[in-house]
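Chemist: Fold the stuff below for me.
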Amino acid sequence: MRLAYTTAATTAVAALVFLVPLGWSLRDDHRDAAVAEAAERTATVAGALVSGAGEKGVAAAITQAGGVPVVHTPGLAASSGGRADAALIDRAAVEPEPTVEDVDGGVVHLRTVKVGDRTLVVEAFVPDSVLDRNTARDWWLLLGLAVVLVGGAVVVVDRLARGTVDSARNLVDAALAVGDGDLEVRISPSGPRELTEVGYAFNRMADRLVTSRTDERELVADLSHRLRTPLTALRLDAEALDPDDTQIIDLTADEVDRRRGIRRIRTAITTLEDEVNNLINTTRQAVADRVAAEPEDGLCDASEVVRERMMFWSALASDQERQYRVVGAHVRVPVPVARAELAAALDAVLGNVFRYTPQGAAFEVALSRRDGWVALRIDDAGPGIGDPERALRRGQSQQGSTGLGLDIARRVAQATGGSVSIDRAAMGGASIVMLLADADATPKQPSRFGLVGRGRPAKDRDPERRRWQRGRE
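Modeler: Predicted structure coming up:
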């Protein structure tokens, strides 16, 4: 609004600068035209006098000139009907050229005529009403033109400035939103080139902030995973210690203190493990929310995730003297799952292998592709899973844990249209298969491969399907 007022004032000043001189010029043109008309009348009468026409001829010329001209004789009293006094007539008589003099009510045009040895002065009076004819109309037209110019300038500037003001206001609102912690806000750059560039720069800044925060959370999750490796080893070592029951009567004081120390160690390890798990879940949830907000980025290379996570778990496998093998993770295998989600699912299954199988039990992680599906299989040489259906239900566990590990894997697989199946592995333990959609192909019915069927004895299953489920690449 302030810009509109400024524009109106500027345009009004410009209009006054140009239109006022134009109005005076038009006024002078009207006066000059009226005086020129009076000069023509005096010339008509002067021509009749010079030609020697008699009184009738002069009267006819005066009548032809509209009856306005009056003939005066210098040195005598002014003729009746004229507006010029004797002094003006005498002064005009000695002037070689016609003169225009101001009188009451208008102007007179005086022309000197030589008729023989006589000098006559012809007068034509032009009243003010004739001099100012159409002047008022011209001023009103110019005033209207000034109003149109000012109004048009205000409207045009307002329309042009509205986009600029809206763009600036959107930028301010977005900046305030980011300042309040909403990093998802973006703007549509518009307006002048400078504001458009600022808008694009703001969007890039917001993207960098989101990326930095996501990278920071992923770093925290990775560091937490690194803490989990020695923590798991400490927990396993603590579980291998003597019992911590102090209710036996015949224990010595030293033995009671030692068992109490073992209990404190186990309690501290459990508490620390819960804190690390909580930190991992919190950071992963933040990253998962970010991925859910941008589904077009929910694509990762399953082979790369397997190699990365096995590099992490290999340290703990070496500490526990576990033999392991990775199969099929040497080529790119794209799946429509966010990288953090697939890594969390694989960590959940491998964590169960390390937690619920004896130290030294071997395991295998294999990737395979067929007919639009990707099978991520984790086999182990542990005791296996007695009730697969119960193990896949959320919150159900046969080992006293939270029972969420396999549910995490199941939800990730189902998000792609696949599933999770549990069977007996060729190594003797459990065989867990995550069936994921292949991002490079259109999946067919997964039941053709025997990877999602449950509840039937192994002897009733198709051997070819079992080879697909447990085969080595």
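Chemist: CA atoms for contacts and neighbours, from now on please.
Modeler: Noted.
Chemist: now the longest helix anywhere in the chain: how far from the chain's centre is it?
Modeler: In the chain, assigned by DSSP state H, the helix with the most residues is helix 2-50. How far helix 2-50 lies from its chain's middle: 56 Å, per CA atoms, centre = their mean, to the nearest Å.
Chemist: now for that helix, which elements pack on it?
Modeler: helix 55-64, strand 106-115, strand 118-127, helix 128-131, helix 135-179 (3 or more CA pairs under 8 Å, 6 or more residues apart in numbering; DSSP states H and E).
Chemist: how about those in JSON lines, adding distance to residue 226?
Modeler: Formatted as JSON lines, the helices and strands packed on helix 2-50 follow (distance: least, CA to CA, whole Å):
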{"stretch": "helix 55-64", "distance to residue 226": "120"}
{"stretch": "strand 106-115", "distance to residue 226": "108"}
{"stretch": "strand 118-127", "distance to residue 226": "109"}
{"stretch": "helix 128-131", "distance to residue 226": "103"}
{"stretch": "helix 135-179", "distance to residue 226": "33"}
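Chemist: Can I get these in TSV including distance to residue 424 and mean neighbour count?
Modeler: Formatted as TSV, those follow (distance: least, CA to CA, whole Å; neighbours: other CA atoms under 10 Å):
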stretch	distance to residue 424	mean neighbour count
helix 55-64	133	16
strand 106-115	125	22
strand 118-127	124	22
helix 128-131	118	15
helix 135-179	52	16
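Chemist: Okay, strands next: where are they in this protein?
Modeler: Here the chain has its strands, by DSSP state E, at 70-72, 99-103, 106-115, 118-127, 300-301, 324-327, 334-335, 363-370, 373-380, 419-424, 430-437.
Chemist: To check against the first, give me the structure of this:
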Amino acid sequence: MRRRLTLLVAATTVLVLIAFLVPLAILVRQAAADKAVSQATVVLQTIVPLVGNNPDDQLSLSLQGQPVPVSVFTPSGAVLGEPAEQTPAVRLAASNLLAFTVATGSGREIVAPVAISGRGVYVVRTVVPDADLTRGVARSWLVLAGLGLTLVLLGLAVADRLARTLVAPIADLSAVSHRLARAELSARASPSGPPEVREVAGALNHLAGRIQDLLREEREQVADISHRLRTPLTALRLEVESLRDPGEAGRVAAAADSIERAVTLVIQQARRRGGERKSCDATTVVADRVAFWTVLAEDTDRLVRQELPDNPLLVALPADELAAALDALLGNVFAHTPDGTALAVTLRPHPSGGATLTVSDEGPGFPAQALLRGASGSGSTGLGLDIARRAAETGGGSLQVLTAPTGGALVRMDLAAAPLTEP
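Modeler: Presented below is the predicted three-dimensional model:
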């Protein structure tokens, strides 16, 4: 936009200058020619009285040293002053007794007849060469061209300055809108520039505030719904205390604790301020969750293979979200493959930073609609893969559903590297 405004002003300025300078240049050339012709005419007017008052020999002396070369054609055919041939203009002036100026190939020819009683008709003639007709014109044109170029450059500078005052607020609005799209809901635009742009900035700020209010209400509603689950959990704990079998009571209590932790996590995530991201050590989180699921795998005769690095891998994802995503992927394996199906969990550093988490199994694989939220094709809620996908994308990564070499399902999560400093 800034370049277009500058080009528009430049084009307008050039057109105005052309409309002004071209006629002025023609006028300068005409003025120079008129000045040269006027000077020559004045010289001829001073010679005409001398023709009638002086004999030819004295007239010849008077013609010497004139500012312009002057020739006087006598009735006898002699030429006094500057030698020259008799031209058609001279003959016409002598026959018609008319003074006039005519253009020739070498310049302007000026003739003036002088009729003297008893002596005949004398013709005074001078020629203004083209060099005198255009004297100073080139220099004047250069001055006009320099003036035009200066005005164009000045117009471009002013246009760029004005365009910057228009474009800068718009660029600020664009940057704020991109920050809002990245869930930085605290971003606000500074109202500046023309009134229309200030109005747009105010509307964008109002929209951002409204989004914050709506999200805050939604988070509180989710937190309230999650908090209501604590009541049945409390009742479940009371039922656990009434169980007589210690082993069974321990298993049910562990399940209740796990549900309570999940509810607490939902409340914390719901109340987390939008745009605030944290990082974690993917090696530690994956190792902890694989150890948890390995115990369940032993109960269903599943072989769990894991490949984890020895060093920490920092990724741009909170530990609870990474754990929830991995739990969703492993939960899919346990829910949608028969007992005894082997699975593998691999965590490797990514070449461009971050990490690559892979969960594969030797089951039947995923249906075509597996990545659609709420569609599983196997009787479940269809949210497991979507939870993992959103967790990966929230941290700047991605998720892919592939086919394992054994024909089963393979889910690959690319996790972005954690920033150097926490926000």
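Chemist: Please report the TM-score between the two superposed chains.
Modeler: Here the TM-score for the pair of chains, by TM-score structural alignment, normalised by the length of the second structure, is 0.54; 274 aligned residues with a CA RMSD of 3.7 Å.
Chemist: Nearest to residue 167 of the first structure, out of the strands of the first structure?
Modeler: Closest of those to residue 167 of the first structure is strand 300-301, at 37.3 Å (criterion: CA to CA).
Chemist: What range does the closest one cover in the second structure?
Modeler: Residue correspondence for strand 300-301 of the first structure in the second structure, counting by TM-score structural alignment: none.
Chemist: got a list of what the spatially most central residue of the first structure touches?
Modeler: In the first structure, the residue lying closest to the centroid (CA atoms, centre = their mean) is residue 187, at 1.9 Å. Counting by CA atoms under 8 Å, 6 or more residues apart in numbering, residue 187 of the first structure makes contact with 170, 171, 174, 199, 203.
Chemist: residues in contact with residue 170 of the second structure?
Modeler: When contacts are counted by CA under 8 Å, 6+ apart, residue 170 of the second structure touches residue 197.
Chemist: distance of it from residue 200 of the second structure?
Modeler: Applying CA to CA, to the nearest Å, the value for residue 170 of the second structure to residue 200 of the second structure is 9 Å.
Chemist: Alignment lookup: the residue nearest to the centre of the first structure to the second structure.
Modeler: Taking TM-score structural alignment, the alignment pairs residue 187 of the first structure with residue 189 from the second structure.
Chemist: from memory residue 188 of the first structure sits against residue 199, does it?
Modeler: Yes - with contact defined as CA atoms under 8 Å, residue 188 of the first structure counts as touching residue 199 (7.1 Å).
Chemist: Mind checking which of these two has more residues around it?
Modeler: Under the criterion of other CA atoms under 10 Å, the comparison of residue 188 of the first structure against residue 199 puts residue 199 first, with 23 against 12.
Chemist: What is the equivalent residue in the second structure for that one?
Modeler: For residue 199 of the first structure, the residue aligned by TM-score structural alignment is residue 201.
Chemist: before we move on, what about residue 33 of the first structure?
Modeler: In the second structure, residue 33 of the first structure lands on residue 35 (TM-score structural alignment).
Chemist: what residues are up against that match?
Modeler: Going by CA under 8 Å, 6+ apart, the list of residues near residue 35 of the second structure reads residue 133.
Chemist: could you measure it against residue 218 of the second structure, distance?
Modeler: Counting by CA to CA, the gap from residue 35 of the second structure to residue 218 of the second structure is 88 Å.
Chemist: again, but for residue 72 of the second structure
Modeler: 110 Å.
Chemist: can you check residue 172 of the second structure too?
Modeler: 29 Å.
Chemist: what do you get for residue 143 of the second structure?
Modeler: From residue 143 of the second structure across to residue 218 of the second structure, the span is 72 Å (CA to CA).
Chemist: corresponding residue for residue 154 of the first structure in the second structure?
Modeler: Applying TM-score structural alignment, one finds that residue 154 of the first structure aligns to residue 156 in the second structure.
Chemist: was I right about its match contacting residue 8?
Modeler: No - Residue 156 of the second structure lies out of contact with residue 8 (CA under 8 Å); the separation is 9.5 Å.
Chemist: Which residue, other than its chain neighbours, is closest to residue 345 of the first structure?
Modeler: Excluding its sequence neighbours, the residue lying closest to residue 345 of the first structure (CA to CA, 6 or more residues apart in numbering) is residue 409, at 4.4 Å.
Chemist: To which residue of the second structure is that neighbour aligned?
Modeler: Taking TM-score structural alignment, residue 409 of the first structure has no aligned residue in the second structure.
Chemist: dump the residue contacts of residue 409 of the first structure.
Modeler: By CA under 8 Å, 6+ apart, the neighbours of residue 409 of the first structure are 342, 344, 345, 346, 348, 349, 420, 434.
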